[in-house]
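Q: no sequence on this one, just coordinates:
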């Protein structure tokens, strides 16, 4: 039995068709509703003027599932950060990153984050709850509406650990792909790496980009930066990533935030190269984006280039990613939890 409960956003065409029929409307209204939700971004049923006026008024307060923009800031590089108020009053952050050819949305998957990486503002603010699938999709619709431009790419790199909200993230991927028509290869799921979750994710055989936040070249250093790493030795993590490649036939992207004097030395680059020799992977080096809650420093360009060259010399595919939105605190690792904002 298809459920008629909950918000309209997040439901498939089949579910929406069933819902309108339960309201005494003809089946074709399901397709209209689907279009208005996912292509036009309707925030209420009253906006859908192709529906009968009497029916719209009757259901004017039915929950569609859209958030409210609490605050918006635009960075000098045109990146926009949004603080979005959810139905329960909690606040999440999403980021819109425009270029000439694409519009990327960095979405959150949780309110806050329980992983508590030592260099990340989100982790410093604690954790409240998982987001529902429609709350993830709403972030994309909000950015699309604000830019008045179609979103082309979505990265799950905002607040939270996506694989700790597994079912909702998988549902959101389905909605973004099937209902909003964003290709799976334009979606990126980023994880710090959780025992058993990577293989489970691989078995869905999605065509998304899979990114693992490594950030260290050895177990001791990784535990210092990512406390949860104590439960997932780097050797086992990399073995699971190899299995991911075998199952999906797709490479893994390793995210590596460079912290001056901590993990950016030549010996770290050599150690990382040894781990990834022969690995179907790509390394994204990300110079650290400062936050007031931590004392780490951003590496200089010379050290960054030296680190990259060492990886290249060891036949590791690598690039440097300079984050957008730095001056708006919208860059990688800078998103805050609702708790910090409300205080």
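A: Cool, the structure landed. Please read all numbers here as calculations on a predicted model, not as lab measurements. Residues are numbered from 1 along each chain as shown.

Q: contacts, neighbours, all on C-alpha from now
A: Will do.

Q: how far away is the most centrally placed residue in the chain from residue 104?
A: Among the residues of the chain, the one closest to the centroid is residue 156, at 1.2 Å (Cα atoms, centre = their mean). Relative to residue 104, residue 156 is positioned 11 Å away (Cα to Cα, to the nearest Å).

Q: could you do residue 246 as well?
A: Taking Cα to Cα, one finds residue 246 at 29 Å from residue 104.

Q: more neighbours: which of these two?
A: Neighbour count, other Cα atoms under 10 Å: between residue 246 and residue 104, residue 104 has more, with 22 against 13.

Q: quick check: which element contains the more buried one?
A: Using DSSP states H and E, residue 104 falls within strand 103-106.

Q: which parts of the stretch 101-250 of the chain are strands?
A: If DSSP state E, counting those that start in this stretch is used as the criterion, the strands of the stretch 101-250 of the chain fall at 103-106, 110-112, 127-130, 153-156, 187-191, 209-213.

Q: now for the first one, which elements pack on it?
A: With contacts defined as 3 or more Cα pairs under 8 Å, 6 or more residues apart in numbering; DSSP states H and E, the packing partners of strand 103-106 are strand 91-98, helix 133-147, strand 153-156.

Q: which of those is buried the deepest?
A: Scoring the helices and strands packed on strand 103-106 by mean neighbour count under mean count of other Cα atoms under 10 Å gives strand 91-98 as the most buried, with a mean of 26.

Q: and that strand with helix 133-147, angle?
A: Between strand 91-98 and helix 133-147, the angle comes out at 50 degrees (axes from the mean of the first three to the mean of the last three Cα atoms, to 10 degrees).

Q: now do strand 91-98: distance to the chain's middle.
A: Counting by Cα atoms, centre = their mean, to the nearest Å, strand 91-98 is centred 10 Å from the centre of its parent chain.

Q: what's that strand in contact with?
A: Residues from elsewhere that reach strand 91-98 (Cα atoms under 8 Å, 6 or more residues apart in numbering): 78-86, 103-108, 111-112, 139, 143, 158-159, 324-325, 330, 335-338.

Q: check it against this one:
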């Protein structure tokens, strides 16, 4: 789970990334992968493949339920469709998910999947089981354009954005592995193993806005995977112009990788702050709960020894967020090879949390999960793109 940010670009630059665009058609088969298509996109694709326009909306509903409610991957088994129509679908379309390369299970039950996607690239997805819920942390990019100095993923160059299908596919792969799809004829079971999704994996979701939005439309659709928007949290480093769009077009919960209480420190930790500083970011965040009808914003704050963990930092944080419905999520730094920082002491973290709590804010200290398999916050980095920088290079960038 990555707390991500980006190098500052010229203020007039559009919020886009120079990345490879993956075509809808799978190069191996020439067929269109329907995973990740919105309902309207699927309707248009069905019409283009020969479905009568008057039937298209009904066919979308039928196929949608088979794929996203039942988890079916074979058109031939969609028994409420005529055989000749199933054959037409099989000729024109595919139902393909990312491939599991490795699956690691931590001593605490956390599962980390290394997934291969189109082009041979790999991303990581993490499932975290808890007593009352199961949280799936998904990625939005291969690598990251952001260079947060405390984040392992930030030492990996951005390769490309994930497609909507590759984002939805991570949710479906996890449900496959957990055996969560309902079984026809079995008693209805409302227990959800993947009950929450967090866009906190590799990449900055708001630098891949369209694909993230479309993927979440699929995940939130009530006739399929059916996760409420309040069960989805998008984490951003602070791409200010996209925050209002997130509220209006997705409406999910928002988390912000904050991590510092002065621009000087945040410029070093989260370099996107040089473009959209703390004042601009907080201005956008104050509007988010109203625009999205969300209850509160989560401020993610990684605890770095001697960098951002003083009592003065805690008090400054409280002054900055005054008036914003908020929770402060304190994250003990998860160290990785070559990291230029150390985790704050437990006493220091508890002192910080106590100041925040006494001011009336929830201030949970996140229990590190999956550290033994490098699956904790800020540790994700796909093996094929690893190209790890030296400790000296990382430390030099942190000082710059």
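A: Arrived safely, thanks for sending. Given the structure is predicted, the values throughout are model-derived calculations rather than measurements.

Q: next, the TM-score between them, please.
A: In this superposition the chains share a TM-score of 0.90, using TM-score structural alignment, normalised by the length of structure 1; 340 aligned residues with a Cα RMSD of 2.6 Å.

Q: please pick the buried ones from the contacts of strand 91-98 of structure 1.
A: The neighbour count (16 or more other Cα atoms under 10 Å) marks 79-86, 103-108, 111-112, 139, 143, 158-159, 324-325, 330, 335-338 as buried among the contacts of strand 91-98 of structure 1.

Q: so who does residue 247 of structure 1 touch?
A: If a contact means Cα under 8 Å, 6+ apart, then residue 247 of structure 1 has 202-203, 205 as its contacts.

Q: hmm, which of those are common to structure 2?
A: Compared against structure 2 with both residues aligned by TM-score structural alignment, their matches' Cα atoms under 8 Å, those retain 202-203.

Q: OK, contacts around residue 306 of structure 1?
A: So residue 306 of structure 1 contacts residue 266 (Cα under 8 Å, 6+ apart).

Q: what's the counterpart of it in structure 2?
A: The criterion is TM-score structural alignment: under it, residue 306 of structure 1 has residue 351 as its aligned partner in structure 2.

Q: tell me the SS of its match?
A: helix (DSSP: H, G, I helix; E, B strand; the rest coil).

Q: ok, and the closest non-adjacent residue to the equivalent of residue 115 of structure 2 over in structure 1?
A: Aligning on TM-score structural alignment places residue 115 of structure 2 opposite residue 84 in structure 1. Counting by Cα to Cα, 6 or more residues apart in numbering, residue 69 is the residue found nearest to residue 84 of structure 1 once chain neighbours are left out, at 4.7 Å.

Q: any idea what residue 310 of structure 2 aligns with in structure 1?
A: Under the alignment defined by TM-score structural alignment, residue 310 of structure 2 is paired with residue 265 of structure 1.

Q: next up, the contacts around the closest residue in space to its match that isn't next to it in sequence.
A: Distances taken as Cα to Cα, 6+ apart put residue 307 closest to residue 265 of structure 1, at 7.1 Å, once the chain neighbours are dropped. Taking Cα under 8 Å, 6+ apart, we find residue 307 of structure 1 in contact with 264-266, 269.

Q: next one: residue 150 of structure 1
A: Residues near residue 150 of structure 1 by Cα under 8 Å, 6+ apart: 103, 144.

Q: kindly report the same for residue 60 of structure 1.
A: Counting by Cα under 8 Å, 6+ apart, residue 60 of structure 1 makes contact with 44-46.

Q: just the buried ones from those?
A: Buried members of the contacts of residue 60 of structure 1, counted by 16+ other Cα under 10 Å: 44-46.

Q: from these, which is closest to residue 297 of structure 1?
A: Distance to residue 297 of structure 1 across those (Cα to Cα) is lowest for residue 44, with 45.9 Å.

Q: what number of residues lie near the nearest residue to that closest one once chain neighbours are set aside?
A: Among residues not flanking residue 44 of structure 1 along the chain, residue 64 sits closest, at 6.0 Å (Cα to Cα, 6+ apart). Neighbours of residue 64 of structure 1 under the rule other Cα under 10 Å: 18.

Q: and residue 64 of structure 1, what element?
A: Using DSSP H and E, residue 64 of structure 1 falls outside every helix and strand.

Q: distance check, it against residue 6 of structure 1.
A: Plainly put, residue 64 of structure 1 is 9 Å away from residue 6 of structure 1 if you go by Cα to Cα.

Q: could you measure from the most far-flung residue of structure 2 relative to its centre over to residue 91 of structure 2?
A: Here the centre of structure 2 is the reference, and by Cα atoms, centre = their mean the most remote residue is residue 84, at 39.0 Å. Distance of residue 84 of structure 2 to residue 91 of structure 2, given as Cα to Cα: 11 Å.

Q: check residue 357 of structure 2 too.
A: Residue 357 of structure 2 is 59 Å from residue 91 of structure 2, where distance means Cα to Cα.

Q: so what's the counterpart of residue 328 of structure 1 in structure 2 up against?
A: Alignment note: residue 328 of structure 1 maps to residue 373 in structure 2; criterion TM-score structural alignment. Taking Cα under 8 Å, 6+ apart, we find residue 373 of structure 2 in contact with 104-106, 112.

Q: repeat that for 10 Å
A: Each residue near residue 373 of structure 2 by Cα atoms under 10 Å, 6 or more residues apart in numbering is listed here: 104-107, 110-112, 379-380.
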